[in-house]
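Enquirer: need a structure here:
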Amino acid sequence: MNQPLRRLATVVIVMFIALMGATTWVQFFSAKDLNADPRNARTLYREFGNARGPIVVGGKAIAESVKVDDPFNYQRKYADGELYSALTGFYSIVNGSTELEYAENANLTGKSDQLFFSRVRDLLTGRQPEGAAVETTINAEAQKAAFDGLEGQAGAVVAIEPSTGRILALVSTPGYDPNKLASHSSKKASAAYSKLLDTDGNPLRSNATRETYPPGSTFKLVTAAAALESGEYQASTELPAPVRLDLPQTTASIGNFGGGGCGADPITLADALRVSCNTAFAQLGMDVGVDALREQADRFGFDDDDLTIPMGTATSRFPATANAPQTAQAAIGQFDVQATPLQMAMVSAAIANGGRLMTPYVVDRVRAADLSVVSETKPTLKSTAVSPGTASTLRDMMIGVVQSGSGTAAQISGVQVAGKTGTAQNAEGAAPHAWFTGFAPADNPKVAVAVIVEHGGNAGSEATGGRVAAPIARAVMEAVLGS
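Expert: Okay, here's the model as predicted:
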């Protein structure tokens, strides 16, 4: 063979090897990414061509796939869409998916490795493939009580079973109707999505899990916990409680709600929590120290970047650094302290559970189309937030808040309720957020709850956590205890 032919043969062999390599790369290594690419029309037709599994609350499908006469075969339908929008999210051929529709996609489509034998069975029997059912932990009565309680006001409610971490209610308002986003008309689905993006309050974002707020006086539970855990404070320990507290290193000062005193000076730690005394807790925060506050906040779940329920959540934050006046502000839930409603429900749930913080979750179990249980969530301990003794003391102090303090609107006849109110300053010139977090029954907790009403809701600048948020929390707790 002469030299030109050898060169040509070499080029042909190299090109053949390159072609085989590229084909292997596409068919094997890139297959998963190409199948998952939302621009892949074949993937869309394949996913919508099979029945997606339902999302279930209390035995009722709140999201399911129904047969339609178009090339996609099935369309997603949502029952009580606005009520459950923060839970289900949406599934759209144009806009993708969110919340449970996204987090549980592998199970809902039947592609999860856990469903391998179900897929083999369908292949052998010729049965139409179906996705698995995702059964949630949500209590339908509590969910509706939370939604009705917010009455169209912007805010959120989260309720948790303290002993397990099961999420019993997850509501964000304003909500939205996922059915409009599930339309098979690209034009209609895109228009609905754009409209929601332009709507005040961003309904597509879950205020319950994906938005953080200054927690205000509800954070005093964390400050009180840090003080009690130090061993240097008891519920009866007296604290200075001036009408105004002059802050060191600055000309600024901190006052109490309404500009008055706290009823006594000095005041016991228990009474300071009961009447939500800002000056006492600001000084307490400086005395305990920013490091102790940060450590305590972290044990309650703050600064956890990896928390999923299984939907992703925003990270609640306690400031990494703070000087003395900033620490005073942080101790009463201001400065750079930020928390999701889920996080504040976790604080109450940990106290209710003797100091043990259980990992929150919203998926109870997954069932294959033949109703066999594919997976079931087992309660797991996330952290020991406080000692049992500290939890007991905090519980008693929180009972005082509801019995004769700032949270009397959370009282339930015949049931002892523990709680803490919060009224949190936020944007300059804006009305404060109204907060409440607590649990019931105090002696045998079945539900812990956190409520936020943004900018005081209908009450505006006249709002307090006790007046606006506590009645909503009471309704949710009653729903759980009565179900």
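Enquirer: only C-alpha atoms for contact and neighbour calcs from this point on.
Expert: Fine.
Enquirer: The nearest residue to Ala270 once chain neighbours are set aside: how many residues sit nearby?
Expert: Sequence neighbours aside, Ala235 is the residue nearest to Ala270 in space, at 4.9 Å (criterion: Cα to Cα, 6 or more residues apart in numbering). Around Ala235 there are 19 other residues, counting by other Cα atoms under 10 Å.
Enquirer: same check, this time on Ser112
Expert: Ser112: 15 neighbours (other Cα under 10 Å).
Enquirer: show me the contacts for it.
Expert: Ala106 (Cα atoms under 8 Å, 6 or more residues apart in numbering).
Enquirer: For the comparison step, fold the sequence that follows:
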Amino acid sequence: MNTPIRRLAFLVLAMFTALLLATTWIQFVAADGLRDRPGNRRTLIDTYSRERGAILVDGTAVARSERTDDDLRWVRRYDQATRYSHVTGYWSFTYGAGLGLEKARNAVLAGTDDSLFYQRVVDLVTGQQPSGASLELTIDPDVQAAAAEALGDRRGAAVAVDPRTGAILALVSRPSFDPNALSSHNLTAVDEAYQQLTQDPAQPLVNRAIAGDLYPPGSTFKLVVAAAALESGDYRADSELDGPVRYTLPGTSTELPNFGGEACDPQGRPTLARSVQISCNTAFAWLAGQLGADAVREQAQEFGFGQQIEVPMQVTPSSYPDQLDDAQLALTGVGQYDVRVTPLQVAMVSAAIANDGALMTPYLVETVRDRDLEVIHETRPRTMSRSVSASTAAALTEMMVSVVQGGSGTLAQIPGVSVAGKTGTAEFGSSGAAHAWFTGFAPADDPQIAVAVIVESATDNWTGETGGQVAAPVARAMLEAGVAP
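Expert: Reported below is the predicted structural model:
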């Protein structure tokens, strides 16, 4: 064989090798990604040929597939659409699986997940039409309804969890949207609806309960600081703190005031319990400095800060800042500076305290069921961490009860039920605007539900709405709905 022929043979061999490698890569490595791309219309047409699984709340479908007469054969319908939109997400021929469970559990709902392999084999052998699996959720419809109605048209979010298991009982984000507008087979109308939603400055497609830009927690973070103090062994509920009317941030001439410019104690020495009850800013700024950034950060992490959580939607990790100077550390003691949280994270703090210090992993899907309603998967409660000792949890519970009984959270009171809570008013930006927070649980002596509520500032110029005034009534409605009679 002469040299030109040999070179040509090597070139042909190299081309066949490259073709073989590319084919193998596409079929076995990149196949899932290519199949799941929103623009893959062949995959969408294929999935529309089978019935998509339902999403169920207390046995009632809040997302279901309905047979049509057109060539797509099935259309997705959402009942109580705006109430559950951030839970369900949407399923669109144009935009694919978007947000919520439609995206996070797309393969299960579509019937292509590996867990449904044997069902697909049976369908193939018996000639049955393939279908997806259904998701049965942990949502309590009464708590979800109470949260949605109490929030109304105000921007914000509300979350409720069962502190004993981590099961999510409510997940509401406002503003909401109608996923039916995106599931229609009128593709022109779908595109118009999608463009309107994505260009809306209120960002209705953002799930504020678990994602988005996150919020400063304000005084709800004082629970974390108080926990760190008790866990250190250097402080008790009756330990006196330095709580003047105004506290000069270390290394600066900037003064941090208490709300309304009031004293926390006539002698400026409120106890830790009293400081939680009346939400004393100066005492907690001082306390954070005494504890140090590492102790506060480590305590926050024990409550779930910085953790990667899927419920199964991805939850944006909450964060406590690194490399703080003394003034910044003091500000974190009142939940300001660069402390950032999701409402779910704040609910997890209350839930851990309610559960004797054990933080349970939050989850939204109770069971996955096949076409014959046989359980394919059941979520079992798991402990995420031991956030605080049982004795610390008991002390914090007593402090939180005092907040509702005679402190800043009296509007969360429920006749005949002992409620534990903590208010928060979190400043943001540079205009003086503030968001309103409330977190807590009930009954305090036998917790069944833990909640977190944030109501965003209606304007850039805050007009005095505090967490106790605005968020506590929303939380009360949720707690009332979630407490067993």
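Enquirer: Can you give me the TM-score here?
Expert: In this superposition the chains share a TM-score of 0.96, using TM-score structural alignment, normalised by the length of structure 1; 482 aligned residues with a Cα RMSD of 2.0 Å.
Enquirer: rewinding a little: in terms of helix, strand or coil, where does the aligned partner of the residue nearest to Ala270 of structure 1 in structure 2 fall?
Expert: In structure 2, the residue paired with Ala235 of structure 1 is Ala237, using TM-score structural alignment. On the three-state scheme (DSSP: H, G, I helix; E, B strand; the rest coil), Ala237 of structure 2 is labelled coil.
Enquirer: roughly how far apart are Ala237 of structure 2 and Ser350 of structure 2?
Expert: Applying Cα to Cα, to the nearest Å, the value for Ala237 of structure 2 to Ser350 of structure 2 is 18 Å.
Enquirer: Over to Arg236 of structure 2?
Expert: Distance from Arg236 of structure 2 to Ser350 of structure 2, by Cα to Cα: 19 Å.
Enquirer: Which one's more surrounded, these two?
Expert: Ranked by neighbour count (other Cα under 10 Å), Arg236 of structure 2 and Ser350 place Ser350 first, with 32 against 17.
Enquirer: Residue in structure 1 paired with that one?
Expert: Ser350 of structure 2 maps onto Ser348 in structure 1, by TM-score structural alignment.
Enquirer: Who are the contact partners of its match?
Expert: Counted by Cα under 8 Å, 6+ apart, Ser348 of structure 1 has contacts Gly419, Thr437, Gly438, Phe439, Ala448, Val449.
Enquirer: Pro178 of structure 1 versus the fifth one, what's the distance?
Expert: Think Ala448 of structure 1. Counting by Cα to Cα - Ala448 of structure 1 and Pro178 of structure 1 are separated by 28 Å.
Enquirer: neighbour count winner among the two?
Expert: The neighbour comparison of Ala448 of structure 1 against Pro178 (other Cα under 10 Å) goes to Ala448, with 36 against 27.
Enquirer: Tell me which residue of structure 2 matches up with that one.
Expert: Per TM-score structural alignment, the equivalent position to Ala448 of structure 1 in structure 2 is Ala450.
Enquirer: tell me how far the ends of stretch 243-261 of structure 2 are from each other?
Expert: End-to-end distance (Cα to Cα), stretch 243-261 of structure 2: 12 Å.
Enquirer: Hmm, I typed the wrong one, I wanted stretch 367-381 of structure 1.
Expert: Stretch 367-381 of structure 1 has its terminal residues 25 Å apart, counting by Cα to Cα.
Enquirer: start and end residues in structure 2 for it, please.
Expert: Taking TM-score structural alignment, stretch 367-381 of structure 1 hits residues 369-383 over in structure 2.
Enquirer: Now that stretch: buried residues?
Expert: Arg369, Asp370, Arg371 (16 or more other Cα atoms under 10 Å).
Enquirer: Enumerate every residue touching Leu44 of structure 1.
Expert: Pro38, Phe72, Ile93.
Enquirer: Provide a ChimeraX selection command restricted to the buried entries of these.
Expert: A single ChimeraX command selects the buried members of the contacts of Leu44 of structure 1 (16+ other Cα under 10 Å):
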select :72,93
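Enquirer: How many neighbouring residues does Asn35 of structure 1 have?
Expert: 15.
Enquirer: Repeat that for the one 4 residues further on.
Expert: Here the count is done by other Cα under 10 Å, and Arg39 of structure 1 has 12 residues near it.
Enquirer: can you check Ser163 of structure 1 too?
Expert: Ser163 of structure 1: 23 neighbours (other Cα under 10 Å).
Enquirer: do the same with Tyr235 of structure 2
Expert: Neighbours around Tyr235 of structure 2, by other Cα under 10 Å: 17.
Enquirer: Contacts only, for the closest residue to it other than its chain neighbours.
Expert: Excluding its sequence neighbours, the residue lying closest to Tyr235 of structure 2 (Cα to Cα, 6+ apart) is Ala229, at 5.6 Å. When contacts are counted by Cα under 8 Å, 6+ apart, Ala229 of structure 2 touches Tyr235, Arg236, Leu287, Leu291.
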